[in-house]
Structure formats: C-alpha cells, structure tokens
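*Asks:* sharing a model that was predicted from the sequence below.
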Amino acid sequence: MTQDGTAARTGAATPANSAEQPWPVRTVALKVSQWIDRLGSIWVEGQITQMNLRPGTRTAFLVLRDPSADMSLSVTCDPELIRRSPVPLQEGSRVVVFGKLSFFVGRGTISLRVIEIRPVGVGELLARIERLKALLAAEGLFDPRLKRPVPFLPGTVGLITGRASAAERDVLTVARNRWPAVLFDIRNTAVQGPTAVPQILEALAALDRDPAVDVIVLARGGGSVEDLLPFSDEALCRAIVAATTPIVSAIGHEPDNPLCDLVADMRAATPTDAAKRIVPDAAAELAGVRDMRDRAAAALRGWVDRETAALAQLRSRPVLADPLRDIDRRTEEVERLRIAARRCADHLIGAESTTTRHLREKLTAVGPAATLARGYAVVQRVSGRERHVVRSIGDAPAGSQLRVRVADGAVTAAALGSQALGKSASGAGPRERDDDREERR
C-alpha cells in the first residue's frame, strides 16, 4: 500500500485542503491512483479505432472507442494477444477486453492494461441486434401509425451518405434523370466504423432543423454485418423516430435489413430504389397527364354523343316533330264541345223561355189587369193620403171620395148613396141580368 493508504489505515489525519494548505500534485495523483486501483479488473466492450503494433516492442497501444458515443479509452496489451487472436484484429473490429485500469502518476494519464481480448463474432452481434429489435418493438417504435408520409414532390431532399460513394452517385443520377429540377442538401459522413453514428446523428439533426428539407434519405451500399452495424445503433434508431421530417432508409442491398429500416418512415431496397421512391418520374407523369387528358376528352366526347343522341330521339317524337298536331286535334274537339254546349244552352234557354211565357200568361190571366180589361173596376175610398178598397156598401157611405181604377186609368168620384142587392139573380130585372152576364164574361 502507498504511504497515504497506510496513514488512512493507521488512522492518521489527512491534511486539510484549503487555499492556505493546498495539496501538492503528487498527493492528488496518488489519491486518483488509489481510487482507480479500487475498481479492480473489468470487462469492456468497444471498437478498435487505432492500433500501434511495432515490431520488437513489448507493448501494443490501441484506442478503444464507444460506437454510440464520442468517447474513447487508451488500451495497452502484450503484442502476442493480437497476433494469437483467432480472428484477425484490425481497426474497426468489435472486441471485448479484460483488464485493469492504471493511472500513470508521472504523466497523469489513464490506460487500460488488458490481458485478454475476445473478438465479437457475427453471431453475437446478430443476437444483440435481435435483443435491441425486440426492445424497440415492445416500445412501439415499429408501429405503422408512426410513419410519416413522404411528399409526392419534395422541394429539397436531404441526403446522408458517404463521401464520393456509389450510393450518393446512384441516388443523384437516378433522381435527376427522373426529375431534373430536384434539389439536394448532401451531408457526407462516415458510414461505418466508430465515428459513423455520431456523424450521422449530427447530420440528421441539422437536416431535420432545416425547414426547406422535405425528406431525408440515409443511403449506403452493401457490406458485411460489421459494416452495417452503425445503422442498427439504438441512438440512431431513436433519433429517426424523434425526427419531424420523413426519413427514407436505403441501406445495403435487398437482403440487408438493419434496424433503421424498421423505424424509418419508408424502406428502400437499395439507394437506386430510394431515388425512385422520393421523386416521381417526369416522363411517366407527363405520359399519365396525357393519358388522363385523352381519357377526359374521350369521356367528354362520349357524353356529348350520348346527349346528342338523346336530343335527336326527343326531337323525333311526334310531340316535338309536329308540336301543333295535338293543338289542332284539341282545337277540333274544343270546337265540337263548344257547338254542343251552345246547342245545349239554346235548348235550355228555349225550354226556360217557354216555361216563362206560360207562367207569364198564367199570371196575366189571373192578374188584375186582365180583369180590368174585361170591364171590371177597382173602387177605393180616399181618406187623406190613405186608400182603402171598397168591398161592401158600408165601406163607402154617401159623400165619400172614391177612386175608380179601370183598364186604362183611374176616375175620381163621390158616393151619392148605396143600394143593397136583395133579389136573386133569377128575379133581377133585365138590366141587372145583362150587367151580371157582362161581369161573368
């Protein structure tokens, strides 16, 4: 144990630390070394980014990097560990190492001294990918309802791919051949190795913030399982789900299926297929427009022909071919009905006229005018403005003023006296009998 450790074990007091009593560098370095020694031996997983193996040296120097974060750790080991590895180790290899951290107090650096190195095989990588796939599926990140629709004709396409790669060339060539006016915002990043995920995440965030970018394409050519590992990274998958811009995944070839294909809004089998999916084919669209225009014109002509035939059929009907025919026929019928109605009216008027004449003759026969015309008279006694018909000799005493109405007028007279009829008609004198006969006539 160190001197400080002995002091701590024996219960010696640690010197107070303050501005007046600062610790010297050696004390701090020793304390850090003590704390790191307490960690003991550990297993660490990472990706080899640098490897310095010089002939004749007893120590090999490596840099082990976290594939999902911009963090690295210095590693030292016996060169024979690298030479005797069952799988050749090189920069980019995924490994699991066992060793102990050491703090070099002279330089103030930390290094991991390893005594065992195990390359991570393809089977183990695939098993980890499957476990991550099950986790993301359980969280619902593969749900089709989360997929954002890709616009029919994007204004600007964001492209994340390797610099001067075949994937970049395929996407640009095919897209511009299909739609020459398409615009691209290209972000070149590493597409494999330990720096791929941080660079892709940075480019993805920058394109997602740009309001002019309507769709983002992740494009990479084919490769081994190790080469495509960055596109199955958990951080990248979650960043794709969190993005607001639709993302198209075009990684590898048709058999390749990294996890970003499952969380992306659209999966393309190849970069060429992605170019065909993000922009329409101008020639095909023009042909479609021409076809729809021809179909619309044919439909319009067909509709006009059908309506023309319907109008011709309507015009050929008798009611439209000779519209006055029914009017003429109805005119004859109306004239016949009018004559019949007049005949009936004349007959009715004649019958009623005859009835009226008979009633008039009856009224004339029984009326007072006819009686007066036969020589009778109506005698009225005048008393002031009142007139009373004289029905007996008592109604006209002597001296009464009388009004005698005859057939052609009236005579004013005065009653000189009265005479009662006491004799029968048979005993009356010749003059009275003549008067009675005249009255009966």
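*Replies:* Now that the structure is in, tell me what you want to look at.

*Asks:* only C-alpha atoms from now on, for both contacts and neighbour counts.
*Replies:* Fine.

*Asks:* show me where the protein has its strands.
*Replies:* Applying DSSP state E to the chain gives strands spanning 41-52, 60-65, 72-77, 94-104, 109-119, 156-161, 183-188, 213-220, 247-251, 266-267, 378-383, 386-389, 401-406, 409-414.

*Asks:* which strands or helices does the fifth one pack on?
*Replies:* Translated: strand 109-119. When contacts are defined as 3 or more C-alpha pairs under 8 Å, 6 or more residues apart in numbering; DSSP states H and E, strand 109-119 sits against strand 72-77, helix 79-83, strand 94-104.

*Asks:* what about residue 357, how many neighbours?
*Replies:* 12 (other C-alpha atoms under 10 Å).

*Asks:* what do you get for residue 169?
*Replies:* Residues contacting residue 169 under the criterion other C-alpha under 10 Å number 15.

*Asks:* second structure follows, compare the two:
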Amino acid sequence: MHDSVPVVRHLLMVDPCVACHGLSPSLQAAGWEVRSCVLENALSQSCHVGMIRLQHAHLTNLEPLRHMLSRSTSEWIAVLTADFLQQQNVRDFICEWFFDFHTLPFDEARVQVAIGRAYGMSRLRSRVEVQRSGKLDELVGDSRPMNEVRKLVGKFAPTDTPVMIRGESGTGKEVVARALHRMSHRAEKPFIAINCGAMPKNLIQSELFGHEKGAFTGAHQRKVGRIEAADGGTLFLDEIGDLPLELQANLLRFLQEKHIERVGSSVSLSMDVRVLSATHIDLENAVREGSFREDLYYRLNVLQIRMAPLRERLSDVPLLATRFARLYSGETGRRPRSFSETAMQAMSEHPWPGNIRELSNRVRRGLVLAEGRQIEARDLGLEIVTSGGGAVCTLEHYKLAAERQALSEVMKRYSNNLSEAARVLGISRPTFYRLLHKHDII
C-alpha cells in the first residue's frame, strides 16, 4: 500500500508586513507553500489563495488593486489594521472583492481556518471551470431539453445541410446557430446573421444580394450583400417567417442554384454558403395561408432543432443566471454576485415570458441595483408570490425547492465540516459541492 502524495497548497503574500512573514513557519508546517511579491507582480504568480496587507497607499488609490483582483482567479484575504475599518469605502471594498479579512495582530488559528476555507472555494471554482470547458460554452443548461439540443448540434454541425431552429423569441436560437457554425468545418470562415423582420422591405434584397453602383437612387457605390459576405461560411436568417413573399422566390433560387446576382448586375456569382434559419411563428400555418412558400419551407426545414421556452427548463435558470452575473459584472466594475435564496425562489416561480433574453436583462439590472453581497429578488424586479389558494407548481419547482432546503439546513449545522454535511445527506463530497454551486449557496 502506497502512501498518498500530500497536496501542495499555494499561498501568495502580496506586499507583506513583518507580521505576515512571521506567519510563514506555522503555515509551512501546515502544508502551505508560501511565496511573496509586490502588487505589480501579483498577476504573474499562480496561487490558490492570496493574502494582501492593505496599507494607506493601496486604499487611497484603489484602481491598481481592483485591476489585480478582477483578473485573478484566486481567492483573496485582506490583512489590515482595525482603524481602516472605520472608513465606509474600505468596508465596502473588502465586502466587494475579498473572500475574508483579518485585522492585526494575527490570530494564527483563525488565519488557518480562513485560508483553509478560501482554498476549498478556490478548488471548487477550478473544478467548475474544468467541467464547463468540456461542454459547448454557448449552450448553458443541464435540463433534458438542453441536453437534447446539445446532442442535435453535435450531429448536425459537421454537415452542410440546412437547419431550421424553432422556438419563442428570446430562447437563444442565434446561440444555437453560432454553435452549429463553430463546430462545423466552416468555423474559420464568416458567420453572417441577418434579421429578416428588422430590415425595411425595400432594402432586404440589397442586404441579401448586394447591389452595383447606380443600381437605384442612393446606390453611390457597390455593396457586397450578406450572402456574398458569408461565402465559404454560414448565413443565419433569423425570423425567416417575416421575409416578404417576393424575396422568398429569390432566396429559393439561390438555394437551388448556389448563384446570386447583385441588384443592377447580370453577372452570376457562385457562392458556397451553408444556410441556417430561425423562426418563432408557425410556418406550417403560414404555408397554408399562402404567406410563406411551401417549396422554400421544405428547402430550409431539412433538419430541425426546437428551443424550449425557459418555463419548460426551470432547472437551467440558476446556471444561466450565474453565467450572466459573471458576464455582466465587468460592466458594473463589481465582482460577480451570487443570488439570495429568495431571489432563486423568485426566479424559479417566474413564468419568464421573455425567456432567456428577459433573464439576461433582469440579472444585468440586479447587478447594478444590488447593495449587499447578494442579488435579491427586488433587485431583479421580481417578487415572491405567496398563494393562499393552494396553487400547484411544476414538479421541477418542488424538486428544486426541496433540494435547496435540504442543502441550506445541513449547511447551518455543518458549515465548518462539509465532509460531514455530505455524509448526513448520503451523497459524495464532489456531488455535495456541485449541488452547493448549482443553488449558489457558496
């Protein structure tokens, strides 16, 4: 039987003081590899946990410190004298950017606990990032509908066959189109998107096919159309159901012949373009009513992917919300925030008529309005609806609520011993970490 290899934990001390250096022997004895550097070099050093001795020079000009913390992937602990905590801006900055803080003089036992918890969070974050990197980054979600979409994208992407993406507005149809392009052999070529419903009718032909100089009033120079710009790559026709009937014939001709003519030209240009389309309307009904050509419908609808509305995949809401919180945190200049329990409950009960686009907008709003460390339901513009009439929620809602309640209760009792918390719930520690992250509890 072989002895297990001890895990090396890396601690970086930034701008350390004499007292910080005095901690090194006991930390090294506890299994930490301790290094030190100045603030300017901190980003070039890798570590699990960082400890920075905050001094007057840091706090009078926070920008260099904020720059480093916003780009670091480590967990950070602030070390400072108690008098600095009298300043509101210092307290706000620590709450915003640090995992924990410690006032001098050091309590070595408390320091050991703090950096141990920070190390656990650092490892948790790194595992989550590794898991995410193995998936299609654009297609966020572990629900059955999203797993099915991911499977279809993997099958359809390598082909040149047209794909029609169906679904309500805001469900992420363009995201799927980009994923199909990124996984195809055309990935290094252009991806060109055009919203057929957003273009004035008199300009759509020019936008799609281009025009020659002088082809019509205002055509002062030659214009390359979207189809020609996509040559070798992918053309995404969003809201294809809104394409005027007279333009549908021209598009059908291109799909059949793979040639185009610019407006005002008789020269035929050969094009190698894969066409993806999307619509939120009932195209079959449009065909029956005569507003959409049946032959074009069959040309475009060879393969099909359906995007489920968000209300049918509520289990994906925590993942999507967390993703948007990270994405938009840069706009606010603030660290990504987690969501409170009431915010998560409100999001799980909301019907999401605007789908993912609405969720994205609400999270962006929440990041701006949040005053504490967490985003609350009111920051999202959502309220908890208490129903005295015994309204029945979806099974998915009850499962998520029960899962979150069990995690919250066990964390109250065993917050300092996650292994014991996992054992009480009868699950492995990795599964316990995954569930904690899924529900944004830590």
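*Replies:* That came through fine. This structure is a prediction, so every number in the text was calculated from the model and none was measured.

*Asks:* drop the TM-score for these two in here.
*Replies:* The TM-score (TM-score structural alignment, normalised by the length of structure 1) is 0.19; 115 aligned residues with a C-alpha RMSD of 5.8 Å.

*Asks:* quick one on the thing from earlier: would JSON lines of the strands of structure 1 with distance to residue 284 of structure 1 and mean neighbour count be doable?
*Replies:* Listed next are these as JSON lines, based on distance: least, C-alpha to C-alpha, whole Å; neighbours: other C-alpha atoms under 10 Å:
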{"stretch": "strand 41-52", "distance to residue 284 of structure 1": "47", "mean neighbour count": "17"}
{"stretch": "strand 60-65", "distance to residue 284 of structure 1": "49", "mean neighbour count": "21"}
{"stretch": "strand 72-77", "distance to residue 284 of structure 1": "51", "mean neighbour count": "18"}
{"stretch": "strand 94-104", "distance to residue 284 of structure 1": "47", "mean neighbour count": "19"}
{"stretch": "strand 109-119", "distance to residue 284 of structure 1": "51", "mean neighbour count": "18"}
{"stretch": "strand 156-161", "distance to residue 284 of structure 1": "20", "mean neighbour count": "24"}
{"stretch": "strand 183-188", "distance to residue 284 of structure 1": "20", "mean neighbour count": "17"}
{"stretch": "strand 213-220", "distance to residue 284 of structure 1": "22", "mean neighbour count": "25"}
{"stretch": "strand 247-251", "distance to residue 284 of structure 1": "22", "mean neighbour count": "29"}
{"stretch": "strand 266-267", "distance to residue 284 of structure 1": "22", "mean neighbour count": "21"}
{"stretch": "strand 378-383", "distance to residue 284 of structure 1": "124", "mean neighbour count": "18"}
{"stretch": "strand 386-389", "distance to residue 284 of structure 1": "122", "mean neighbour count": "12"}
{"stretch": "strand 401-406", "distance to residue 284 of structure 1": "123", "mean neighbour count": "19"}
{"stretch": "strand 409-414", "distance to residue 284 of structure 1": "121", "mean neighbour count": "13"}
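
*Asks:* export those strands to TSV and tack on distance to residue 291 of structure 1?
*Replies:* TSV is the format used below for these (distance: least, C-alpha to C-alpha, whole Å):
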stretch	distance to residue 291 of structure 1
strand 41-52	57
strand 60-65	58
strand 72-77	61
strand 94-104	56
strand 109-119	60
strand 156-161	29
strand 183-188	28
strand 213-220	29
strand 247-251	30
strand 266-267	29
strand 378-383	115
strand 386-389	114
strand 401-406	115
strand 409-414	113
